[in-house]
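Engineer: got a structure for you, letters missing:
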């Protein structure tokens, strides 16, 4: 099911859908349905172009990120534990000593801030690995290595290395919390991902306080270049559409509050 979900969702993203429409246009052209082929190609180019505009990408991402305030750590309440979700780094393959940090590595940094500020004595690291990644540690283990470097002691860290998506993050972490007698948590993930993560954790009955980080959209003055297609904007739009699609599917399946 995990492989099937990944395949189906690729077709819903701008690039995947546009390529599918281009293939449809070629098929229609082969069948001498030139008008339909032209229409399919026009929709493919237009659909890809719209989501490639920085102004559109920013508006779409802000519709998710803007639901939360970027509060300083000092303004957040204390909790039983900090839960930080994977998605910010990759565990190293055999032979390499350190994890590869991505844009979402702010998540681990935010967890370290919360710990050092005394907001919780326990930090739960939630993130597994996919079968196609080969023999490498889970992302929870990669985050542990990074948090050690940020001064968080091993005695404060709890690993949940089975989950492969947001739903499993919530379910597996809820089990760990119940077994440890912990109830109230500060949930750390990227602001773009927080709506789906928060809804998933609340659906498991966990008392969650959002502690978002990795805010991407920054106020920028209007500029003509923001109306020109950009590859980075397309990638950003795709991630935001993934969150909307994921939230809809989770609610449909009863996995989100």
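Structural biologist: Done, it's in. Quick caveat: nothing in here was measured; it's all calculated off a predicted structure. Numbers count the residues shown, from 1 in each chain.
Engineer: contacts, neighbours, all on C-alpha from now
Structural biologist: OK.
Engineer: show me the contacts for residue 81.
Structural biologist: The neighbourhood of residue 81, defined by CA atoms under 8 Å, 6 or more residues apart in numbering, consists of 120, 121, 122, 123, 124, 182, 184, 185, 186.
Engineer: before we move on, which element is the last one in?
Structural biologist: Using DSSP states H and E, residue 186 falls within strand 184-188.
Engineer: now the helix or strand where residue 250 lies: buried residues?
Structural biologist: According to DSSP H and E, residue 250 maps onto helix 231-253. Neighbour-count burial for helix 231-253, with 16 or more other CA atoms under 10 Å as criterion, is recorded at 233-244, 246-247, 250.
Engineer: the residue nearest in space to the middle of the chain - nearest residue in space that isn't next to it in sequence?
Structural biologist: Using CA atoms, centre = their mean, the residue of the chain that lies closest to the mean C-alpha position is residue 193, 4.6 Å off. Nearest residue to residue 193, sequence neighbours excluded (CA to CA, 6 or more residues apart in numbering): residue 243, at 6.5 Å.
Engineer: structure two is appended below for comparative analysis:
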């Protein structure tokens, strides 16, 4: 009997240890996920205090999107590794989590956008007193849909601004630029087509090719060095060399329409070919309002804006 009790005691001890081990795992799992749950709770409550129920619901939606879920999963991975003293893997997870935070939150996107944007003190379009000889509308604001019908993209404000200037008689002509890599639906042709559909006179709208901003400026330099006769007739013929206030090397008063983020690079490239433009930036909305706690939650739209701004930073660093 003594031997039997000795054999049973280890079994009894093993059985009694199983619930304890399971509860320990549950406790560890709870503490691993606690930081992520706290972040969600704090952000939702903060959003509700800031903007009411609607803002809180949008914050919940942001967390339910792929980037929001990846962000919360990354925070869980950091907690999981560091609580188990897996310092190397935990540090790597923390690095990727920070990169995701910096690369896809509206707060960072707005801050970076303010750094790279060309932001005038006053509205330059309202200060045009005499009609410009031409405004250059850089491509990249509209694309053909599945039915081959042009639709405005995120920078569609470029086209609207050009149309407004044309209808307000603040420019004599418009030059649409851009060449498609596919050889079809060139941005220059799309721009002219859409301006005409908005009531623009096709006789005052011209086209210039270019696969990118650098090539577009080269093409514009050729255009203004030997302008077409019909363009000269509209602008009043040859000009004399002017000064630096929006007058290019040949004496023409030119305006440049593009997004505020793209404007600094476009102006740098224009000066390399001897062209001087009056900057007419658009797409200036965003980044100037009060702080919103939702701006800290990663989302795809913010990631796109961060990428666009970072592209301009890289272009400046390499002299483009």
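Structural biologist: That came through, no problem. Everything numeric here is computed off the predicted structure, so don't read it as measured data.
Engineer: could I get the TM-score for this pair?
Structural biologist: For this chain pair, the superposition-based TM-score is 0.75 by TM-score structural alignment, normalised by the length of structure 1; 214 aligned residues with a CA RMSD of 2.4 Å.
Engineer: re the thing from before, map the residue nearest to the centre of structure 1 across to structure 2 for me.
Structural biologist: When structure 2 is aligned by TM-score structural alignment, residue 193 of structure 1 is paired with residue 262.
Engineer: quick one: that match and residue 312 touch, right?
Structural biologist: Yes. In terms of CA atoms under 8 Å, residue 262 of structure 2 counts as a neighbour of residue 312; the distance is 7.1 Å.
Engineer: aligned partner of residue 108 of structure 2 in structure 1?
Structural biologist: That one, residue 108 of structure 2, aligns with residue 56 by TM-score structural alignment.
Engineer: how close does that match get to residue 47 of structure 1?
Structural biologist: The gap separating residue 56 of structure 1 from residue 47 of structure 1 is 12 Å, by CA to CA, to the nearest Å.
Engineer: ok, now residue 68 of structure 1?
Structural biologist: To residue 47 of structure 1, residue 68 of structure 1 is 29 Å away according to CA to CA.
Engineer: again, but for residue 166 of structure 1
Structural biologist: Distance from residue 166 of structure 1 to residue 47 of structure 1, by CA to CA: 28 Å.
Engineer: now swap in residue 241 of structure 1 and tell me
Structural biologist: The value you get for residue 241 of structure 1 to residue 47 of structure 1, if CA to CA is used, is 13 Å.
Engineer: in contact with the aligned partner of residue 296 of structure 2 in structure 1, which residues?
Structural biologist: The alignment partner of residue 296 of structure 2 in structure 1, by TM-score structural alignment, is residue 227. Residues counted as contacts of residue 227 of structure 1 (CA under 8 Å, 6+ apart) are 53, 54, 55.
Engineer: state the distance from residue 227 of structure 1 to residue 29 of structure 1.
Structural biologist: Residue 227 of structure 1 is 32 Å from residue 29 of structure 1, where distance means CA to CA.
Engineer: what does residue 82 of structure 1 give?
Structural biologist: Per CA to CA, residue 82 of structure 1 is found 56 Å from residue 29 of structure 1.
Engineer: the two: which is more packed in?
Structural biologist: residue 82 (29 against 15; other CA atoms under 10 Å).
Engineer: show me which of residue 166 and residue 47 of structure 1 is the more surrounded one.
Structural biologist: Each of residue 166 of structure 1 and residue 47 has its neighbours counted (other CA under 10 Å); residue 166 has more, 23 against 16.
Engineer: and the more buried one? What does it align with in structure 2?
Structural biologist: By TM-score structural alignment, residue 166 of structure 1 lines up with residue 213.
Engineer: which residue, other than its chain neighbours, is closest to its match?
Structural biologist: Counting by CA to CA, 6+ apart, the residue nearest residue 213 of structure 2 is residue 266, at 6.6 Å.
Engineer: which stretches of structure 1 form strands?
Structural biologist: With DSSP state E, the ranges of strands along structure 1 come out as 81-85, 89-90, 100-101, 123-126, 157-160, 184-188, 207-210.
Engineer: which residues are contacting the fifth one?
Structural biologist: With CA under 8 Å, 6+ apart as the test, strand 157-160 of structure 1 has contacts from 122-128, 140-141, 144, 172-173, 176.
Engineer: next one: it to chain centre, how far?
Structural biologist: Centre-to-centre, strand 157-160 of structure 1 and its host chain are 19 Å apart (CA atoms, centre = their mean, to the nearest Å).
Engineer: with the fourth one instead?
Structural biologist: Here strand 123-126 of structure 1 shows a centroid-to-chain-centroid distance of 16 Å under the convention CA atoms, centre = their mean.
Engineer: check the second one too.
Structural biologist: Between the centre of strand 89-90 of structure 1 and the centre of its host chain there is 12 Å, according to CA atoms, centre = their mean.
Engineer: how much does that strand stray from structure 2?
Structural biologist: Here the mean offset of strand 89-90 of structure 1 against structure 2 after fitting is 0.9 Å, by mean CA distance after the TM-score superposition for structure 1.
Engineer: where in structure 2 does that strand fall?
Structural biologist: The aligned range for strand 89-90 of structure 1 is 142-143, by TM-score structural alignment.
Engineer: residue 104 of structure 2 and residue 308 touch, don't they?
Structural biologist: No. With contacts counted by CA under 8 Å, residue 104 of structure 2 stays clear of residue 308, the gap being 11.7 Å.
Engineer: what's the closest non-adjacent residue to residue 60 of structure 2?
Structural biologist: Using CA to CA, 6+ apart and skipping the chain neighbours, the partner closest in space to residue 60 of structure 2 is residue 44 (6.6 Å).
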